[in-house]
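**Student:** structure of the sequence below:
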Amino acid sequence: MAKKKTKFDFDPVISALGGRDNVMSVSASTDLMKITTKTKLTDEQVAALKAIPVWDDVSFKGPDLKLVPNDDIEFDDYGSQLTQALTRNNANIKTKNVVGRVLDFVSQIFIPIIPMFAGSGILRGLLVLSTELHWLSANSSTYHILYAASNAVFYFLPILLAFSAGRAFKVDQISSAVIVAALMEPNIVNLLHHGATTGITHFFTIPVVLQQYSSTVIPAFLAIWLYSYAEKGLKRIITPTLQVIFVPLLALVVVVPSVLIVVGPIGIYLGQGLAAIMAWLVKANSTITGAVIGGLWPVFVIFGLHWSIIPIIWGNLASAGHDFIIPMAATSNFGIAGAAMGVLIRARMAKTRSLASSGLISLLVAGIGEPTIWGFAIPMRRPFIAACLGGASGGAVIGFFHVDGVAAVFGALTTLPGFATPTFIWYIVGISVAFVVSTLLTVIFGFDETKLGVNK
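**Tutor:** The predicted structure follows:
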């Protein structure tokens, strides 16, 4: 049933907040409003807010007042109207821009997954260390079982994100997970041509460009964003007694093909364009190429664009026995590790330090960056920027000295043998620069721990 729309009276809210002049900043997403006031609200003011029949929860998140709406209102409409009411005739109030609101929204979706990121990253690192020290054979069944346990959260990340995004978009979470799971279902995977990364098939007569969706992020967000409109639209035209059957049915029929038809080409063509740019940059200036790859590789992975660069790496290894992109990309991991180290040094809250230490271990031992990227770097923003700048600095060094790699491996301390070429010393210099620059930038410019939802 569609949510009822109401003509809202904001005077009680504004009064409980101490008036417009007491409000410093305000931001609203689909399921949360955060307001920062000049003076801390009294118990009476908080009680007055709780008494307004709009909020399920009224609490403090660090210096911010966190307001969670109930399900009886169209909060997208309410939140935007309340923001306008609070900021009207008050130029001193800061409102977050679109990028800030999107990052806050994405962080809310990732927060429930963060603990499993940390645990999986450490387990992956321990497995790599165990095989390097010959405590465990990579061919043993024990290894494969433990590897599956450590890899599941990364491989099935789109499904986990879809489930979490379903809550943020206020749609059915199980349906959200199933829609994205369809993108990774074996019948879709088998349509990829001869195990290649991409392929073309058809939905009736409409071309469908396929790509690998495991471990990606953006396709899951786009799928659930599209599903949120589909579900709300279907519930408006289907009677409640039939919704339990026909809403999931029609959503699957409409959303899954739509995502494959639209998202697939976007990812493929952006990736091909990126590969062409990389080829041009290498010919033009290897130092700039190293800075671009080292600095932006985490962004490529987030959008799934790295799949178009990996075939270039494999081709270089097959034809020449070495490749220049691998060491450039490796510096991004050490840039991220530097951000984790910087957070570990400067953090005051125990939970933040725990996330930073687990992220640092998983990076240095296994080359797994997701626990750091999504666990705290992106939510706190400045550490992510520092990581990119550190990776760019190290990548520039790698590019300038034409460093090569001889194996398709992640950047980590345990994978150093993969860079055992005559340029090995410059690889060490490059990753050290990435780590140190990122660490220093994170420590110097700091970060806001309250963005992680921790308070102690």
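**Student:** CA atoms for contacts and neighbours, from now on please.
**Tutor:** OK.
**Student:** shouldn't residue 403 be within a helix?
**Tutor:** No. Using DSSP: H, G, I helix; E, B strand; the rest coil, the assignment for residue 403 is coil, not a helix.
**Student:** for the residue nearest to it when sequence neighbours are not counted, give me its contacts.
**Tutor:** Nearest residue to residue 403, sequence neighbours excluded (C-alpha to C-alpha, 6 or more residues apart in numbering): residue 423, at 5.3 Å. Shown in contact with residue 423 (C-alpha atoms under 8 Å, 6 or more residues apart in numbering): 401-404.
**Student:** might one say that residue 331 is in contact with residue 391?
**Tutor:** Yes. Residue 331 lies in contact with residue 391 (C-alpha atoms under 8 Å); the separation is 5.1 Å.
**Student:** which neighbours do the two have in common?
**Tutor:** Common contact partners of residue 331 and residue 391 (C-alpha under 8 Å, 6+ apart): 294, 431, 434.
**Student:** with secondary structure added, can I get these in TSV?
**Tutor:** Formatted as TSV, those follow (three-state DSSP):
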residue	secondary structure
294	helix
431	helix
434	helix
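**Student:** of those - the most surrounded one?
**Tutor:** With neighbours taken as other C-alpha atoms under 10 Å, the top of those is residue 294, carrying 36 neighbours.
**Student:** coming back round to it: and which of the shared contacts of residue 331 and residue 391 is nearest residue 127?
**Tutor:** Nearest to residue 127, judged by C-alpha to C-alpha, of the shared contacts of residue 331 and residue 391 is residue 431 at 22.7 Å.
**Student:** quick check: the closest one vs residue 411, distance?
**Tutor:** 9 Å (C-alpha to C-alpha, to the nearest Å).
**Student:** before we move on, what about residue 231?
**Tutor:** Residue 231 is 42 Å from residue 411, by C-alpha to C-alpha.
**Student:** what about these two, which has more around it?
**Tutor:** Neighbours per residue (other C-alpha under 10 Å) separate residue 231 from residue 411, with residue 411 holding more: 27 against 22.
**Student:** I figured the more buried one hits residue 328, correct?
**Tutor:** No. Residue 411 is beyond contact range of residue 328, at 9.3 Å (criterion: C-alpha under 8 Å).
**Student:** circling back: most widely separated two among the contacts of residue 423?
**Tutor:** Using C-alpha to C-alpha, the pair of the contacts of residue 423 lying farthest apart is 401 and 404, separated by 9.2 Å.
**Student:** need the shared contacts of residue 331 and residue 391 in CSV (columns: distance to residue 57).
**Tutor:** What follows is these, written out as CSV (distance: C-alpha to C-alpha, whole Å):
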residue, distance to residue 57
294, 43
431, 46
434, 43
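**Student:** now do the shared contacts for residue 431 and residue 411.
**Tutor:** 330-331, 334.
**Student:** and this one, please, so the two structures can be compared:
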Amino acid sequence: IPAIIGAGLLNGIAGYFQNVYTAEGIKDMPMWITFFQTLGSGLFAYFAIFVGINSANEFGATPALGGVIGAITISANINIFSKALGLYNADVPLNSILIPGKGGIIGVIIGVAILAWVEKQLRKVIPDFLDTILTPMISLLIVGTLTIFAIMPFAGVLSDLIIKVFSFFIMSEGPMAIIGGFILAASFLPLLMVGLHHGLIPFYMVQLTQFGSISLFPILCMAGGGQIGGAAAIYLKAKNNEKLRDIIRSAMPVAILGIGEPMLYGVTLPLGKPFITASIAGGLGGAFLAATKVQTIAFGPAGITAIPLVIPGKIAYYAIGLGISYIAGFTITYFFGVPKDINE
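**Tutor:** This next block holds a predicted model:
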């Protein structure tokens, strides 16, 4: 959590000013923005490795091998295998069945769970004096093969299916567009949780190319507002849980700047119910933005950081949408989403 908060805060600060410069038509960013992004992007660029290590600790696998499984999923060589198997989409690479990072961290978790089982089975038959040599090699060979050629393509098909559902709601008009705005925003935190949100970038680009603005991005920004409101409710309820309140205090500035991972992994997701209530609250904000047709001229970090990107005349509606997400997140979580043992 400290690493996510530290990196997220640096990314959030850099992202806000990047959005300001983008809104002003400035393409050459100051060096300090690149520097902040360099410091803050390392964790998120190699997040799969951290997930692999932590998953190994949970499942009982060797932590370093879990990290290797995570690293395999983001290897650039994945594209070579994808092209050889005909799974690569040259026109829209992000729509490929198999590319680095496809399927998000869910594939890493599944792979490491299998790794733990394989290691245990191998140690039953491999002599102790050969364990250090053979067990890691055979484990990586088996699980690495499954990860690349089975788990990642499966996760890729799953993510593409989700994207197709999203595309239906994105293109909807009238009352269905409002319902779509709710569903899109309410679904964003689950996608962020498993790293599938990157698959939405092609939709941003398509909308920007065809219409000169993006409606999907501001709608999805509302999901973070639901988390912020929900975290505020938890903070008030958890009066005797100082550890949790410390995490919320640290993650809140980052979340306001549009980096939702610290709040997601540190607060709402571990507690369960707040994750659901925050998603519902974000959906309400998304429905409002869909109804008022809020659009942005580009995409980047969310939350208040995205305000400079909102098209003229719609900034007030965007702010109201955030307010709806904040208030709904607080109210729904306060009455229905706070676990009874929150102070234990």
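**Student:** so after superposing, what's the score?
**Tutor:** With the length set by TM-score structural alignment, normalised by the length of the second structure, the two chains reach a TM-score of 0.86; 327 aligned residues with a C-alpha RMSD of 2.6 Å.
**Student:** one step back: looking at residue 401 and residue 404 of the first structure, which is more packed in?
**Tutor:** residue 404 (25 against 16).
**Student:** for that one, which non-adjacent residue is closest in space?
**Tutor:** Spatially, and ignoring its direct neighbours in sequence, residue 404 of the first structure is nearest to residue 324 (4.7 Å; C-alpha to C-alpha, 6+ apart).
**Student:** which position in the first structure aligns with residue 71 of the second structure?
**Tutor:** When the first structure is aligned by TM-score structural alignment, residue 71 of the second structure is paired with residue 181.
**Student:** in the superposed pair, what's the mean gap between the helix or strand harbouring its match and the second structure?
**Tutor:** Using DSSP states H and E, residue 181 of the first structure maps to helix 173-183. Its aligned residues in the second structure lie a mean 1.3 Å from helix 173-183 of the first structure after superposition (mean C-alpha distance after the TM-score superposition for the first structure).
**Student:** and the contacts of that helix?
**Tutor:** Contacts to helix 173-183 of the first structure, defined as C-alpha under 8 Å, 6+ apart, come from residues 158-167, 188, 213, 220, 223-224, 227, 248, 252, 255-256, 260.
**Student:** following it, which helix or strand comes up?
**Tutor:** Per DSSP H and E, the first helix or strand lying C-terminal to helix 173-183 of the first structure is helix 186-189.
**Student:** tell me the buried residues in that following helix?
**Tutor:** With burial defined by 16 or more other C-alpha atoms under 10 Å, the residues of helix 186-189 of the first structure counted as buried are residue 189.
**Student:** any idea how far it is from the chain center?
**Tutor:** Relative to its parent chain, helix 186-189 of the first structure has a centroid offset of 24 Å by C-alpha atoms, centre = their mean, to the nearest Å.
**Student:** so how much does it differ from the second structure once superposed?
**Tutor:** Averaged out, helix 186-189 of the first structure is 3.3 Å away (mean C-alpha distance after the TM-score superposition for the first structure).
**Student:** what's the first helix or strand after that helix?
**Tutor:** Once helix 186-189 of the first structure ends, the next helix or strand along the chain (criterion: DSSP H and E) is strand 199-203.
**Student:** any idea how far that next one is from the chain center?
**Tutor:** 28 Å.
**Student:** next one: stretch 221-233 of the second structure
**Tutor:** Counting by C-alpha atoms, centre = their mean, stretch 221-233 of the second structure is centred 15 Å from the centre of its parent chain.
**Student:** per the alignment, residue 242 of the first structure corresponds to what in the second structure?
**Tutor:** Aligned by TM-score structural alignment, residue 242 of the first structure pairs with residue 130 of the second structure.
**Student:** what lines up with residue 443 of the first structure in the second structure?
**Tutor:** The alignment partner of residue 443 of the first structure in the second structure, by TM-score structural alignment, is residue 334.
**Student:** now do the contacts for that match.
**Tutor:** The neighbourhood of residue 334 of the second structure, defined by C-alpha under 8 Å, 6+ apart, consists of 230, 233-234, 237.
**Student:** among these, which recur in the first structure?
**Tutor:** Contacts conserved in the first structure for the contacts of residue 334 of the second structure, using both residues aligned by TM-score structural alignment, their matches' C-alpha atoms under 8 Å: 233-234, 237.
**Student:** quick one: buried ones out of the residues you listed?
**Tutor:** Buried members of those, scored by 16+ other C-alpha under 10 Å, are 233-234, 237.
**Student:** helices or strands next to the strand or helix carrying residue 234 of the first structure in the packing?
**Tutor:** Assigned by DSSP H and E, residue 234 of the first structure belongs to helix 218-237. On a contact count with 3 or more C-alpha pairs under 8 Å, 6 or more residues apart in numbering; DSSP states H and E, helix 218-237 of the first structure meets helix 157-168, helix 173-183, helix 240-284.
**Student:** list the buried residues of it.
**Tutor:** 218-228, 230-232, 234-235.
**Student:** same thing with stretch 14-24 of the second structure?
**Tutor:** 14-23.
**Student:** can you pull up the most central residue in the second structure?
**Tutor:** The centroid of the second structure falls nearest to residue 192 when counting by C-alpha atoms, centre = their mean (2.4 Å).
**Student:** tell me if that residue really is in a strand.
**Tutor:** No. Counting by three-state DSSP, residue 192 of the second structure is not part of a strand but helix.
**Student:** what do we get in the first structure for it?
**Tutor:** Match for residue 192 of the second structure (TM-score structural alignment): residue 301.
**Student:** for that match, what are its contacts?
**Tutor:** Shown in contact with residue 301 of the first structure (C-alpha under 8 Å, 6+ apart): residue 216.
**Student:** now do residue 409 of the first structure
**Tutor:** Counting by C-alpha under 8 Å, 6+ apart, residue 409 of the first structure makes contact with 326, 415, 418.
**Student:** 10 Å instead, please
**Tutor:** 326-327, 329-330, 366-367, 415-419 (C-alpha atoms under 10 Å, 6 or more residues apart in numbering).
**Student:** closest one to residue 314 of the first structure out of these, please.
**Tutor:** Within those, proximity to residue 314 of the first structure (C-alpha to C-alpha) peaks at residue 326, which comes in at 10.1 Å.
**Student:** secondary structure element holding that closest one?
**Tutor:** helix 325-346.
**Student:** what's the average distance of the helix or strand that that helix is followed by to the second structure?
**Tutor:** The C-terminal neighbour of helix 325-346 of the first structure among helices and strands, as given by DSSP H and E, is helix 350-361. Comparison of helix 350-361 of the first structure with the second structure after fitting gives an average deviation of 1.7 Å (mean C-alpha distance after the TM-score superposition for the first structure).
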